[in-house]
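[1] sequence and computational prediction follow.
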Amino acid sequence: MKSLSKFFLTVGLVTTLAACGNGGSSSSSSALDDKANKGWPEELTLVQMPNENNPNAASMYTALRDHLSEELGIEVKEFEGGSYAVGIEALASGNLDIMLASPMSYYQANQKAGAELLVTPQVEGYEYYTAFITKKDNEEINNMEDLKGKNFAFVNAASSSGYLYPKGTLVQEFDLDPDLLEQSGYFFENVTFSEFHANSVMGVLMGDFDAAAVAIGQMDSMIQAGTIKEDDFKIIGRTQNIPDASYIIREDLPEDFKEAIREAFVSFEDEQYFEAVHNDPNARFVETEQTYYDPTIEMLDAINALEDEK
């Protein structure tokens, strides 16, 4: 879940979030009475984002929802969204409690709604980064410096792994002007946005691009599927590790409620869920430090990606 979403929430979801808020229906149960005495809401609203690496993951989210509901003793309403912008507005208005967020969307939510980092899925021993690739037999490109004057492909201007991180790497490594990088003739001969990681990989293979920035996970998936052969490519550079998307939460919820939610996530140990959603049955949710995204935000600032958000 490294790219910024290209999708949009449905009108139904937007309407539902706006209408439902956190008021919920009254209940006479002692459990809800206890929550009310603490100032806890009677329900929790959670939005998941589509998993571009595993579109079938959504079928497993019910297990997490049910676990949170049982641990907290309140109803948990879950929706699948697609627009971080709509989710951030819902957080700011109090109509949404928790959402899965990329570094950029967390920064926006923190600025606009004071959102806090909650938990992050952690897969031990796995590094997610963007690789700078070219064809194995391309003798003109053997290192990052050789990219100068070549035809290059990013994925999409809203993609963390396909654009923001590789652009940040280039700007910081070669002291480039971030506002000029995409201009033909400045550093690259020409820059193309392929829209999908797979398009970038195949474009390099077919000779449409001399090189491209591609998420290593996407490369691995294509190799495992037999779509491409590992020996057809060489990696000439890479970005820093890209942090996983994290769940973020409204800051104005009661502190003990936020801590209870955090503990509920951390206690979730459904191996089928983690296998389906994170491709590792041993993955788990861990508490997220509020400084987790700081290096990423510094990088985004270096490429002027935050100018419109300040």
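    Structure received.

[2] only C-alpha atoms from now on, for both contacts and neighbour counts.
    Noted.

[3] could you pull out the strands for the protein?
    43-48, 75-80, 98-101, 116-122, 130-135, 151-154, 190-193, 211-215, 233-238, 246-249, 284-287 (DSSP state E).

[4] tell me what the last one is packed against?
    Contact here means 3 or more Cα pairs under 8 Å, 6 or more residues apart in numbering; DSSP states H and E; on that basis strand 284-287 packs against strand 116-122, helix 255-266.

[5] show me the one of those that comes nearest residue 295.
    strand 116-122 (14.7 Å; Cα to Cα).

[6] residues touching residue 35, list them.
    41, 42 (Cα atoms under 8 Å, 6 or more residues apart in numbering).

[7] what separation do you get for the spatially closest residue to residue 235 that is not a sequence neighbour and residue 53?
    Excluding its sequence neighbours, the residue lying closest to residue 235 (Cα to Cα, 6 or more residues apart in numbering) is residue 133, at 4.6 Å. Between residue 133 and residue 53 the computed distance is 20 Å (Cα to Cα, to the nearest Å).

[8] so for these two, which sits in the more crowded spot?
    Shown here are residue 133 and residue 53; by other Cα atoms under 10 Å, residue 133 has more neighbours (28 against 16).

[9] who's in contact with the more buried one?
    Neighbours of residue 133 in contact, by Cα under 8 Å, 6+ apart: 204, 211, 212, 213, 214, 233, 234, 235, 236, 237.

[10] compile those residues into CSV and extend it with columns for neighbour count and distance to residue 266.
    Below are the contacts of residue 133 laid out as CSV (neighbours: other Cα atoms under 10 Å; distance: Cα to Cα, whole Å):
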residue, neighbour count, distance to residue 266
204, 22, 41
211, 28, 41
212, 32, 37
213, 27, 34
214, 27, 31
233, 18, 39
234, 19, 39
235, 20, 36
236, 17, 38
237, 16, 35
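
[11] let's bring in a second model and compare:
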Amino acid sequence: MTKTMNFTRRQLTLLMTASLLGLSGLASAQNQQVLRVSAIPDEAPTELQRKFKPLGAYLEKKLGMKVEFTPVTDYAASVEGLINKKLDIVWFGGFTFVQAKVRSKDQVIPLVQREEDEKFKSVFVTTHKDINKLEDLKGKTFSFGSESSTSGHLMPRSFLLAAKINPDSDMKRIAFSGAHDATVAAVAGGKVDAGALNISVWEKLVAQNKVDTRQVRVFYTTPGYFDYNWTVRTDMPADLRKKITEAFLALDASKPEDKEILDLQRATRFIPTKAENYKAIEAAAHNAGLLK
């Protein structure tokens, strides 16, 4: 009887040890969990990495998990990466979000956007003195950004169509630069007569003296529209979604360390957003024949 009891105690000890090791392993696995972050490549890869570094460190601290930035080759790759679970959260433009929403059959959800993204704008730039309104672009060469860009293609195209300018038939030639800063370079270098890009990148380039405003000038600024947001899949655990949202909303420009992050994101603050905000973008994409 005594032997049986001793053996049972030994078994219990081994079982408890194994259970503790298992729990320890589970905790370790959770601690090593990685939040894979990406962004549409609307600027140079080095610039995207520079902008994300302090934000990534901030999120690691707030979430208690490793955060990694994974660059993508193009806009489509950011959509596919999120849908196919290779990425966990992506900085989308309004149109890219709509593409992901349609492509995933509503299995993505936008969490937050910058306050500036409630009334985002695009600017049309040129070096030509005879181009002063959208109608002056007839017969001219023109550059959009990426084909999937909201502020570099979809909305500029939408406003051109509203002004009775069909880029495909009324312009001499259209090109796609791939990024907002590349559009400015194409216009400044005389590769095209004019181009469109998002107002945020334009203002940054001007502030950094990376564009000569005596040569390149804005001749048209669009009305406002909803644009960028941080998007996740609907299958992300609700508590993690909540933590991410709260982390962004907690960024406070009155704190120096937070202001650095907000300045790099070109944001005064982040605010909650929802899929319904992008219905106008979806309608514009359908009207422009860019969303099947």
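    Yep, it's here. The structure displayed is predicted, hence computed values, not measured ones.

[12] what TM-score do we get after superposing?
    TM-score for the superposed chains, counting by TM-score structural alignment, normalised by the length of structure 2: 0.71, backed by 260 aligned residues with a Cα RMSD of 3.7 Å.

[13] pick the most buried one from the helices and strands packed on strand 284-287 of structure 1.
    Compared across those, strand 116-122 shows the largest average neighbour count, a mean of 22 (mean count of other Cα atoms under 10 Å).

[14] where does it end up in structure 2?
    Aligned by TM-score structural alignment, strand 116-122 of structure 1 falls on residues 109-115 of structure 2.

[15] residue contacts, residue 174 of structure 1?
    Contacts of residue 174 of structure 1 were listed using Cα under 8 Å, 6+ apart, and none were found.

[16] just give me the match in structure 2 for it.
    Per TM-score structural alignment, residue 174 of structure 1 is aligned with residue 164.

[17] ditto for residue 154 of structure 1
    Match for residue 154 of structure 1 (TM-score structural alignment): residue 144.

[18] can you put the helices and strands packed on strand 284-287 of structure 1 in a markdown table and add distance to residue 87 of structure 1?
    Conversion of these to a markdown table gives the following (distance: least, Cα to Cα, whole Å):
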| stretch | distance to residue 87 of structure 1 |
| --- | --- |
| strand 116-122 | 14 |
| helix 255-266 | 18 |
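
[19] can you redo the contacts of residue 133 of structure 1 as CSV with distance to residue 29 of structure 1?
    Shown next, in CSV, are the contacts of residue 133 of structure 1 (distance: Cα to Cα, whole Å):
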residue, distance to residue 29 of structure 1
204, 61
211, 61
212, 58
213, 55
214, 52
233, 62
234, 62
235, 59
236, 61
237, 59
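
[20] which one of the residues you listed sits closest to residue 272 of structure 1?
    The closest of the contacts of residue 133 of structure 1, once distances to residue 272 of structure 1 are taken by Cα to Cα, is residue 214, at 28.4 Å.

[21] re the thing from before, burial count for the match of residue 154 of structure 1?
    By the measure other Cα under 10 Å, the count of residues near residue 144 of structure 2 is 27.

[22] which ones are touching it?
    Contacts of residue 144 of structure 2 by Cα under 8 Å, 6+ apart are 152, 153, 174, 175, 176, 177, 178, 183, 195, 196, 197.

[23] mind listing the helices for structure 2?
    Ranges of helices in structure 2, per DSSP state H, are 2-31, 45-63, 75-83, 94-103, 155-162, 167-170, 180-188, 199-207, 238-250, 256-264, 279-287.

[24] and those: which comes nearest residue 113 of structure 2?
    With Cα to Cα, the closest approach to residue 113 of structure 2 among the helices of structure 2 belongs to helix 238-250: 9.0 Å.

[25] check the mean deviation of the closest one from structure 1.
    Once fitted to structure 1, helix 238-250 of structure 2 is off its aligned match by 3.4 Å on average (mean Cα distance after the TM-score superposition for structure 1).

[26] tell me which of the contacts of residue 144 of structure 2 is nearest to residue 5 of structure 2?
    Nearest to residue 5 of structure 2 among the contacts of residue 144 of structure 2, counting by Cα to Cα, is residue 178 at 74.0 Å.

[27] so how many other residues sit close to the closest one?
    Counted with other Cα under 10 Å, residue 178 of structure 2 comes out at 22.

[28] contacting residues around it?
    42, 144, 145, 146, 147.

[29] distance of it relative to residue 123 of structure 2?
    Distance from residue 178 of structure 2 to residue 123 of structure 2, by Cα to Cα: 16 Å.

[30] same deal with residue 11 of structure 2?
    73 Å.

[31] quick one: which of the two has more around it?
    Neighbours around residue 11 of structure 2 and residue 123, counted as other Cα under 10 Å, are more numerous at residue 123. The numbers are 22 against 12.
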